[in-house]
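> Quick one: sequence and predicted model below, then my questions.
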Amino acid sequence: MSLVQLHRVDFSIGGPLLLERVDLSIEANERVCVVGRNGEGKSTLLKLVSGELRADDGEVRAQSGIVMARLPQEVPQDTAGSVFDVVAEGLGDLGRLLARYQHLLAIGDLDALGDAQAKIEAQHGWDLNRRVEDVLTQLELPGEMEFSALSGGMKRRAFLAQALVRKPDILLLDEPTNHLDIEAISWLQTFLKQFAGSIIFISHDRTFLRALATRIVEIDRGMVTDWPGDYDNYLRRREERLHAENQANALFDKKLAREEVWIRQGIKARRTRNEGRVRALQALRNERSKRRDVAGNVKMALGHTHASGKKVIDLKHVSHGFDGRVLIDDLSTAVMRGDRIGIIGPNGAGKSTLLKIMLGELVPQHGTVHLGTGTQIAYFDQHRLQLDDSLNAIDNVAGGHEFIELNGQRKHIIGYLQDFLFSPDRARAPISRLSGGERNRLLLAKLFAQPSNLLVMDEPTNDLDVETLELLEELLLEYKGTLLLVSHDRAFLDNVVSSTLVLEGQGRIGEYVGGYTDWLRQRPATQRATPSAGKPAGKVDTPPARVKRKLSFKDQRKLEQLPGRIEQLESEIASQMAAMNEPAFFQQASSAIVQSNTALAVLQAELDTAYAHWAELDG
């Protein structure tokens, strides 16, 4: 029996139905990813499943006794108390009583402590107290620490613990990777694979959803479609469906056009008409008026200017830090014209600081930085501080002008913003009403209207849907200038950059050829075991020395075979990398590039596992 069923569900927020005649079942132990364009109703669908919203029509049925928990998209700003308090809140009144008991225990108020203890015992609450402690241990959370002192990633982890402490049968996650660094995303990905329940999640992180999803549910123009299998299977079958839909629509439109010609000729040719044919034409018109066409794609173009000098940025012996903590230690590197450089590191490691030093916005404590001649910079700020909330989209981009100049051509601002999917009404509305995805698109529109030869992008992928991400990738691949990119989107890095700077902790910055997957392959052995996201940025654990143990016959055979397998995998990775370094590689369709990068990621994951087994058996 299904855990939850939606039957013929309709839902609207005024105007056309946001979700129409939705039929959906959620089974036990599956991981369902909900995909679709921004604004299609993905978060709404999760709220209908959880019961936070009621359907306008249809029925939502949940199996008796089913427990559901939802991880919010953003951490509530007013959250206070210790980490134990926040996690125990997931248990309601009894959880708050357990949290009070912990506080009373800490201050030694024996009278109040006895009263709280009696109430907990009356409700058989000690088992739940152990459950909170177990979840804190499982997620490596410091229960006694103040919630406000946690990093952004650890705050998200505490709210995940709050959901898990309820022992949910269904876990609902809305963009769980937003604002997490790569290390935290990898931890979450591994943890969710081991979750003993069903997961319904929304994500635009293609690496994350490829690793987790066992089924894809797509929302497209109000309709919900179920696609069994993984994400790549969904992409193939969706293309086939859209192709068939376009052919059917073309035949329909051709028939309608023919009948429209007939009705006009009929008026001239005779006084009476075939009334059956007239009624059929009216039915065709009604059907066409109800058709919801596929949402248009963003049409992005970058403003180009003259080429910069050959050497764009030159750093020599640069060091910088804050409050006694070294972020950059003796970095010397040069950025050359045409480089596409990714910058990788945990949150708080100093990525934005490094960017500001490279751009001359921040003077380093030691060393020198020189910007090359003729450099024109366009800068995408992850906090979107370049947008003025008191202005509408038109004035944010055009500064009160009616036209913009783009690559020598004059374009009306309304038409330009329509390329970024802003209707004329939306373009004139205050931007305070825009969603996160719309604000990101608006900042891209503002950025791309500026002529540049050095494009600097600090976390541009947050809140963008997959279609816009893929178009942005194509645009950046065609960009003739130099690119500096900070991102936690592993697929985006793999598809766009040709080299990476990695903040490895204690001021070390490593330089590597290729993207994220290439860095995984090349990084030092001491970094191969990814440190816990709960540890301070830049801290890498060194495995303790182990006593050599006697192996079983089976393990001894595995140990003997592993070097050969490792050599084979490294050879396959090298061959694939050589093919990807050919100029023709990036002339393929984006789907082929994505497929190649995915295959490479699978090989790299297998190589990492083989190395881990070898280290374990040979230790």
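Here it is on my side, so go on.
> contacts and neighbour counts: CA atoms only from here.
OK.
> Show me where the stretch 1-150 of the chain has its strands.
4-11, 19-26, 31-35, 57-62, 68-71 (DSSP state E, counting those that start in this stretch).
> structure B:
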Amino acid sequence: MLLGLKNASLRIADTVLLDAVDFSLEAGERVCLVGRNGAGKSTLLRVIAGDQALDAGERICAQGIRLARLQQDVPADTDGSVYDVVADGLGEIGRLSARYHQLAHAAQPDLDRLAAVQAEIEAHDAWNVEARVEAIVTRLELPADAAFAELSGGQKRRVLLGRALVSEPDVLLLDEPTNHLDIPSIDALETLLHEFAGSLIFVSHDRAFVRRLATRVCDLDRGRLSNWTGGWDAYLRGKAEALHAEAIEQALFDKKLAQEEAWIRKGVEARRTRSAGRVKALLQMREHLQQRRKREGDVKLVVQEAERSGRLVARLDAVTHGFGGEPLIRRLSTTILRGDKIGIIGPNGAGKTTLLALLLGKLQPDAGSVRLGSKLEVAYFDQLRDALRDEEMTAIDAVGGGREYVEIDGSRRHVISYLQDFLFTPDRARVPVRVLSGGERARLMLAQLFSKPSNLLVLDEPTNDLDMETLDLLEEQLIDYKGTVLLVSHDREFLDNVVTRSLVFEGNGVVGDYVGGYADWLRQRPPTALERSAAAVASASRAPSIQQPKARLDSRERRELDALPQRIEALETEQSMLAAQMNEPGFYRRAREQIDRVEQRLREIDEQLTVAYARWEALETLR
């Protein structure tokens, strides 16, 4: 065991965050911490890192292990160049390397100071430090000499990740590492963490990210920590079963308690038959009921729909737009109709928010034309949360705007009652916005958004800071929404579950129009230059003859089709066996090479199954 917690308890104010929690981490594990907003996941990371003291219990840590942590928020006191910040992860030796880098890359180097720093580096035998920093900077595609303060939020997160990685830690702790990253950056982060040789503990609400990385999921719920090995899907099954069992157990307990309460209240004639032991048991049941910590309720989302818009929502004809002479969008033509759910996908800075402004008529194109439909009632979720820019106002102010009541789906409701649907207690609804957590601000934005009827929902990065239960509910509401949805998101699973079409920024101002979500785009997109090159090499090596498409199966293809079900079954059986191996308690105590082989084989099986199913479908259409 690398590190762990034994009987750990922690209370902050009146909230019990950890209630006699046990936890252990083995070498090579990738553990995801999940739980509701405010459950204490970030606090648990601080406890594991040794930065937060416990009320009771103990933190256990193997001697000499190195830990590094990427926290959720960018520290306000972080300054210097990108190279300086990354090198700072190595402590004083790293800062020495940063000084050498600054002097060596100055326009007019101070040779005396450079020589002094060089001598100090040689005295510490630390020349390999510079190579390690430069390797991380290159791997993460960071601008080494750029000022950290001038970077975007996503770039700053990548720099801080580099600072954590440069120390080559045995255990890496990450708190919401995908926040503010675009999809290419998330893909690159997933690959990097897959190759990371140490152990990983991370908090994330990005389901696709968790599904790809986690070998174990730990759920923090009402102070208790539960474990599920086998990854995200095993957790979903196990959690549903656990909640069902808990509901049955509590119903039986409540029934028994009601019976005992009825018994104790029987008349005077029954008192002689009362057992002292039974009375004592009843008192214990009452105490247990008082101590029962009820699970926090679900957010209640109701999307109010306005009168239907016209059939046409927006039409773009050969639209071109850019800034500084550089087009972000070139000759885009598309039509959006009532009921469409459009995903807008692209890297940070590609022009997604600009496209939204064009589609809503807030921005006029440099060339081409935009025609908007009639009777549009727009509700806008802004990723910058400008609606909450007055941080002294309360949640009541944000939703009510000075009114005590709001009209929700035809009913008049008090603002505080409505905010309780979004898990704001009356006290919490009265505090200034500046003290709300990221998750609370996201829920407040949703409360504000859905307090007014709409037939066009515009959601610019709505999933940041939302817990998974709220994400699931938001998905359901958007799927059932009869109006039109424009959705900008880097959450791949959210896009796949909600949108019916995707507008994708593919580089050089080209915006592709595809049916379906993110996964559908991956299947339909034009091959990249690298993929075309690989395909050409593979094609040349096979040297196939040119044939016309066939309408029927030949005998070889019939044999292939007959054999495919057996092949798929064999692959799925092997997949189950390997998953069972990973679930064994001692799996992550094996040699790193053995763990890598199992994980690599599982990835190969996934790819082979995808190909086999696609081939089966293709051959079936020719049968």
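On my side now, so go ahead. None of the values given here were measured: they were computed from a predicted structure.
> Of the strands of the stretch 1-150 of the first structure, which stretch is the most buried?
Of all the strands of the stretch 1-150 of the first structure, strand 31-35 has the most neighbours on average by mean count of other Cα atoms under 10 Å, namely a mean of 25.
> In the first structure, where's the longest helix?
Under DSSP state H, the helix in the first structure containing the largest number of residues is helix 231-269.
> residue in the second structure matching Arg439 of the first structure?
Alignment note: Arg439 of the first structure maps to Arg441 in the second structure; criterion TM-score structural alignment.
> Just confirm that match is within a helix.
Yes. Assessed by DSSP: H, G, I helix; E, B strand; the rest coil, Arg441 of the second structure belongs to a helix.
> List the single closest residue to it in space, sequence neighbours excluded.
Distances taken as Cα to Cα, 6 or more residues apart in numbering place Val433 nearest to Arg441 of the second structure, at 7.4 Å, with adjacent residues excluded.
> number of nearby residues for that neighbour?
23 (other Cα atoms under 10 Å).
> Quick check, it in contact with Ile396.
No. Using Cα atoms under 8 Å as the test, Val433 of the second structure is too far from Ile396 to be in contact (10.0 Å).
> Give me the mean deviation of whichever helix or strand comes after the longest helix of the first structure from the second structure.
Remark: after helix 231-269 of the first structure, the chain's next helix or strand is helix 275-290, criterion DSSP states H and E. For helix 275-290 of the first structure, the mean distance to aligned residues of the second structure following superposition is 1.4 Å (mean Cα distance after the TM-score superposition for the first structure).
> what does helix 275-290 of the first structure contact?
256, 259-260, 263 (Cα atoms under 8 Å, 6 or more residues apart in numbering).
> Could you list the buried residues of that helix?
281, 284 (16 or more other Cα atoms under 10 Å).
> Mean deviation, the longest helix of the first structure versus the second structure?
Mean deviation for helix 231-269 of the first structure: 1.6 Å (mean Cα distance after the TM-score superposition for the first structure).
> so who does Thr229 of the second structure touch?
Here Thr229 of the second structure is in contact with 215-217, 235, 582-583 (Cα under 8 Å, 6+ apart).
> Mark which of those residues are part of strands, please.
216-217 (DSSP state E).
> sorry, back to before: so which of the strands of the stretch 1-150 of the first structure comes closest to Arg131 of the first structure?
strand 68-71 (15.7 Å; Cα to Cα).
> Which other helices and strands does the closest one contact?
Packing partners of strand 68-71 of the first structure (3 or more Cα pairs under 8 Å, 6 or more residues apart in numbering; DSSP states H and E): helix 42-50, helix 152-164, strand 170-174.
> out of these, which comes closest to Val335 of the first structure?
Smallest distance to Val335 of the first structure across these (Cα to Cα): 30.9 Å, for helix 152-164.
> in the superposition, what's the average offset of the closest one relative to the second structure?
Relative to the second structure, helix 152-164 of the first structure is 2.1 Å off (mean Cα distance after the TM-score superposition for the first structure).
> That helix versus strand 170-174: what angle between them?
Orientation of helix 152-164 of the first structure against strand 170-174 (axes from the mean of the first three to the mean of the last three Cα atoms, to 10 degrees) gives an angle of 150 degrees.
> which of the residues in helix 152-164 of the first structure are buried?
Going by 16+ other Cα under 10 Å, helix 152-164 of the first structure has these buried residues: 152-164.
> follow-up on the earlier one: if we go to the first structure, which of the contacts of Thr229 of the second structure are intact?
Retained in the first structure (both residues aligned by TM-score structural alignment, their matches' Cα atoms under 8 Å) from the contacts of Thr229 of the second structure: 215-217, 235.
> could I get the residues you listed as CSV with distance to Tyr613 of the second structure and neighbour count?
Converted to CSV, those look like this (distance: Cα to Cα, whole Å; neighbours: other Cα atoms under 10 Å):
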residue, distance to Tyr613 of the second structure, neighbour count
Thr215, 25, 24
Arg216, 28, 23
Val217, 29, 27
Tyr235, 26, 19
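> farthest pair in those?
Thr215 and Tyr235 (10.4 Å).
> now Gln189 of the first structure, nearest residue through space, not along the chain?
Using Cα to Cα, 6+ apart, the nearest residue to Gln189 of the first structure is Phe208, at 6.6 Å.
> Next, the mean deviation of the one helix or strand the one you found maps to compared to the second structure.
Assigned by DSSP H and E, Phe208 of the first structure belongs to helix 206-212. In the superposition with the second structure, the average deviation recorded for helix 206-212 of the first structure is 0.2 Å (mean Cα distance after the TM-score superposition for the first structure).
> Flag every buried residue along that helix.
Across helix 206-212 of the first structure, burial judged by 16+ other Cα under 10 Å covers 206-209, 212.
> picking that back up, out of the kept ones among the contacts of Thr229 of the second structure, which is nearest to Asp298 of the second structure?
Looking across these and measuring by Cα to Cα, the closest to Asp298 of the second structure is Tyr235, at 18.9 Å.
> For Leu220 of the second structure, see how far away the closest residue in space to the closest one that isn't next to it in sequence is.
Among residues not flanking Tyr235 of the second structure along the chain, Trp228 sits closest, at 5.4 Å (Cα to Cα, 6+ apart). Distance of Trp228 of the second structure to Leu220 of the second structure, given as Cα to Cα, to the nearest Å: 12 Å.
> can you check Glu440 of the second structure too?
18 Å.
> what residues does stretch 154-171 of the first structure touch?
28, 66-71, 75, 83, 86-91, 131-132, 135-136, 139, 141, 147, 197-200, 533-534.
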